[in-house]
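**Q** give me coordinates for this.
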Amino acid sequence: MPLDASARGVYPIAPTPFHPDGRIDFDSIDRLTEFYLGCGATGLTVLGVMGEAPKLDHAEGLAVATRFIRRAGNLPVIVGVSAPGFAAMAGLARAGMEAGAAGVMIAPPNTLRTDDQIATYYRQAAEAIGPDVPFVIQDYPLNFSVVMTPGVIRRIVQENANCVMLKHEDWPGLEKISQLRAFEADGAMRRISILCGNGGLFLDFECERGADGAMTGYAFPDMLMDVVRLAQAGERDRAHDLFDAHLPLLRYEQQPGVGLAIRKYVMARRGLIASDAQRKPAGGMSATARAEVEYLLARLARHDPRAAV
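**A** Now for the predicted structure:
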C-alpha cells in the first residue's frame, strides 16, 4: 500500500550490512528484517543517512532496497532517494516503487538557504519522481545545514499533494512539532505524519508534542517501539522510565563521526547483523570506545534484559 499521512509507530532506519571485505551482506539484510518484523515495527526505511547510501552505486542501492522490500512482506518500506540530480533521484524512486516500496524520502541539498529555494527544490523533486509517488521530507539541519521553518514545511506540504510525511530531525525541534500541529488544528495545513529521528534522543517528549512515532536507527529499535506504544497508550511514566534507562547509551551513540560504528557494533553484538563492518570511507571504534560501550550495555542490562548481549 502507498504511504499516506496516517502512518504511525516506528519505521527503523536500517543500516546496510556489509561483509568485512565491503561486499553487501544480503543474509544479514534478511536477518535484520525478520527482527524488525518480529518486534513490531510498523514500517522500515532503507538507504537513509545511516544506510551508507552514498557508498553504493545505483545497482547496489536498488539491490539493497529490493532485498529489504521482498523480505518485509506487507511491511511498508520507504526508500531514501536523495541525489545530487533529479535524474538519479527519479530513476531510483521509480525503480524502488516498481520493486514494491511504499514511498520515498528526499533530503535537501546543502546549497539551499532561503524558503523560496527550499520550496522550489521540493516542488521540482516532486515533479521529477511523479505525482503518484508519496514522499517524505527529511528535515535534518545538523547534517544537511538546511534550516526549514515550520512555515516552509507548511508550504511544501500545501504545494505538493504527494508529500505525506515529515522526518523531523531538527534539534531543538519540539516547538516545531507543536507549531506544525497548530497549523493543522487551525486548518492552515493538511495533516501529515510526523516521525522523528536523531537516534530517538528526544522521542519521549516528541510523542507528547504530537509526533506519530520514530524513524531512526538506534541499536535498540525495539525499545523505541515500546516507548511509542506506551506513550500512545497514555502510560507516560512507564514510557519515560524505559527511555531514561537507555539514554546513556543512546547519547553515546549520537557522537558525530562514530555513531554508525557504535550502532553497528551493538547490533552485531545483539546478533542482528553478522559484522559491524562499514564500507570505506568509514570511522571506527577504538578499544577504549568498545570497552565504554560494553560498560554501558552492562549497566543497561540491569533495567532491560535485551542489553544482556
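
**Q** C-alpha only now, for contacts and for neighbours.
**A** OK.

**Q** residue boundaries of the helices in the stretch 1-150 of the chain?
**A** Using DSSP state H, counting those that start in this stretch, the helices of the stretch 1-150 of the chain run over 26-38, 58-72, 86-99, 115-129, 141-144, 150-159.

**Q** want to throw those into CSV with distance to Arg181 and mean neighbour count?
**A** As requested, the helices of the stretch 1-150 of the chain are exported to CSV (distance: least, C-alpha to C-alpha, whole Å; neighbours: other C-alpha atoms under 10 Å):
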stretch, distance to Arg181, mean neighbour count
helix 26-38, 29, 18
helix 58-72, 31, 19
helix 86-99, 29, 19
helix 115-129, 20, 18
helix 141-144, 20, 14
helix 150-159, 10, 18
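
**Q** sequence B follows; please return its structure for comparison with A:
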Amino acid sequence: MLDNNARGVYAIAPTPFHPDGRVDEKSIDTMVDAYAAAGCEGITVLGIMGEAPKLEAKEALDIATRVIKRAGKMKIIVGVSAAGFAAMRALSNGVMDVGAAGVMIAPPPSLRTDDQIVTYFGQAAEVIGAQTPWVLQDYPLTLSVVMTPGVIRRIITENPSCVMLKHEDWPGLDKISTLRRFEKDGMRRVSILTGNGALFLDFEMERGADGAMTGYCFPDMLVDIVNLSSAGKREEAHDLFDAHLPLIRYEQQQGVGLAVRKYVLMRRGIIASDAQRKPGPALSAETKKEVDYLLSRLARHDQRAQKLAA
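**A** Predicted structure coming up:
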C-alpha cells in the first residue's frame, strides 16, 4: 500500500491506443515493462495525460487491472477523479480490490473557496473509505483550483488517509519549502512527488520533493535525476537535466504535449502507436521533424537517444 514515505519516480502512464481508437493491450504490457526497466518505483494510470475522460467505465477498470497485474513490485496509483462520487467510489473500490497501492483525486474546477476545497476532499476521502490511501493532486494551471499551502495543510491534517501530494503548481518551489517547514512545526509528513513534465525537477528535489510523478518520455532519465539529487551529486544532476531540457520544454506545449510524448515513446519502442483516442490532435510533419531534431541533439549528451537520432 502507498504510504507517506514513498520516494522515487512514479511514471504517469499514457493510455496506448491502436490507430482506430481501440485500447492497445499489448502496448500496455510493453509500457509497464519499460517503466520497470527504467527503475520506476511505481506507475500512475488514468491521470489527465491518460485520456481517462475518453474511456468507458469498464475500459478504465480493465486498463488499471492489466497494469496492476503486470507491474510486479511496482506500486500502482489510479486516478479516480470523477464528476460524481458514485463513479469515484466504484472505480476506487474496483482497483483497490485488484491490488492498487492507492488512488489519486483531483479537485473539480467548480471549487472556489478554501472551505469548499477542504470540504470536497474530506467528502471524497469518506467516499473511498478510510482504508484507501490517496494522493492529493494540486494542478491549478489545468484545473483552475488554487490550493495555498495552508489549505493543503488543512486537508492533510483532517484526512489521515491522504499520504501524498502530487505537486504541480507553477511557480511552486516555495510551496514545497513551505510545506516542509509545516512538517517541522508539527504537520504530519506526506510524500511530495512533482509533475509539470519534470520542467522544474532539478530544483524541486533540492527543495524537498521525494521524487517525480510525471510522464516525460525518458522515465529512465527522471530516475537518474532523482537518484543523483538524493545522493547530493548536484552538478551531475543539473548537467543531465540541462541536456534534456529542450525536449522537456517542447513536450510541455499545451494541446500537443501528449502527442509529442506518445510520438517519442513510440520511437523508443515503448508503445506501438502514438495514436490518441478522438478527439485529439495529431502531430504535423513539421512538428515531428522538430522533435527528431531535438532527439538528435540530445543524443550528443545521452546515449539513450542515440538510436533515435535523425
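
**Q** quick one on the thing from earlier: select, out of the helices of the stretch 1-150 of structure 1, the one closest to Val49 of structure 1.
**A** helix 141-144 (9.1 Å; C-alpha to C-alpha).

**Q** in structure 2, what residue corresponds to Gly257 of structure 1?
**A** Structural correspondence for Gly257 of structure 1 with respect to structure 2 (TM-score structural alignment): Gly255.

**Q** pretty sure its match sits in a strand.
**A** No: Gly255 of structure 2 is assigned coil when assessed by DSSP: H, G, I helix; E, B strand; the rest coil, not a strand.

**Q** re the thing from before, among the helices of the stretch 1-150 of structure 1, which is nearest Asn198 of structure 1?
**A** Checking the helices of the stretch 1-150 of structure 1 against Asn198 of structure 1 by C-alpha to C-alpha gives helix 141-144 as the closest, at 9.6 Å.

**Q** quick one on the thing from earlier: list the contacts for the spatially closest residue to the match of Gly257 of structure 1 that is not a sequence neighbour?
**A** Setting aside the residues directly before and after it, Gly255 of structure 2 is nearest to Pro281 in space (C-alpha to C-alpha, 6 or more residues apart in numbering), at 7.5 Å. Applying C-alpha atoms under 8 Å, 6 or more residues apart in numbering to Pro281 of structure 2 gives the contacts 255-256, 259.

**Q** make JSON lines out of those and add neighbour count and distance to Arg268 of structure 2.
**A** Converted to JSON lines, the contacts of Pro281 of structure 2 look like this (neighbours: other C-alpha atoms under 10 Å; distance: C-alpha to C-alpha, whole Å):
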{"residue": "Gly255", "neighbour count": "11", "distance to Arg268 of structure 2": "22"}
{"residue": "Val256", "neighbour count": "16", "distance to Arg268 of structure 2": "19"}
{"residue": "Ala259", "neighbour count": "21", "distance to Arg268 of structure 2": "14"}
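
**Q** ok, those vs Gly102 of structure 2, which is closest?
**A** Distance to Gly102 of structure 2, by C-alpha to C-alpha, is smallest for Ala259 among those, at 27.4 Å.

**Q** now name the helix or strand holding the closest one.
**A** Secondary-structure assignment from DSSP states H and E places Ala259 of structure 2 in helix 257-267.

**Q** can you name the element that comes right after that helix?
**A** Downstream of helix 257-267 of structure 2, the first helix or strand assigned by DSSP H and E is helix 285-298.

**Q** check which helices and strands that following helix is in contact with.
**A** The helices and strands touching helix 285-298 of structure 2, judged by 3 or more C-alpha pairs under 8 Å, 6 or more residues apart in numbering; DSSP states H and E, are helix 234-251.

**Q** mean distance between the helix it packs on and structure 1 after superposition?
**A** Comparison of helix 234-251 of structure 2 with structure 1 after fitting gives an average deviation of 0.2 Å (mean C-alpha distance after the TM-score superposition for structure 1).

**Q** and that helix with helix 257-267, angle?
**A** Using axes from the mean of the first three to the mean of the last three C-alpha atoms, to 10 degrees, one finds that helix 234-251 of structure 2 and helix 257-267 are set 110 degrees apart in direction.

**Q** okay, the angle between helix 234-251 of structure 2 and helix 285-298?
**A** 170 degrees.

**Q** and helix 234-251 of structure 2, what does it pack onto?
**A** By 3+ C-alpha pairs under 8 Å, 6+ apart, helix 234-251 of structure 2 packs against helix 201-207, helix 219-230, helix 257-267, helix 285-298.

**Q** how about that helix: buried residues?
**A** Buried residues in helix 234-251 of structure 2, counted by 16 or more other C-alpha atoms under 10 Å: 237-238, 240-241, 243-248, 250-251.

**Q** list of residues touching that helix?
**A** Contacts of helix 234-251 of structure 2 from elsewhere in the structure, counted by C-alpha under 8 Å, 6+ apart, are 197-199, 202, 216, 221, 224-225, 228-229, 257-258, 260-261, 291, 294-295, 298, 301-302.

**Q** skipping adjacent residues, who's closest to the aligned residue in structure 2 for Gly284 of structure 1 in space?
**A** Structural alignment (TM-score structural alignment) places Gly284 of structure 1 against Ala282 in structure 2. In space, and not counting its chain neighbours, Ala282 of structure 2 is closest to Ala259: 6.5 Å by C-alpha to C-alpha, 6+ apart.

**Q** contacts only, for the aligned residue in structure 1 for Ser110 of structure 2.
**A** Matched by TM-score structural alignment, Ser110 of structure 2 corresponds to Thr111 in structure 1. Applying C-alpha under 8 Å, 6+ apart, one finds that Thr111 of structure 1 lies in contact with Val146.

**Q** ok, Thr111 of structure 1 to Gly85 of structure 1 distance?
**A** Counting by C-alpha to C-alpha, to the nearest Å, the separation of Thr111 of structure 1 from Gly85 of structure 1 is 13 Å.
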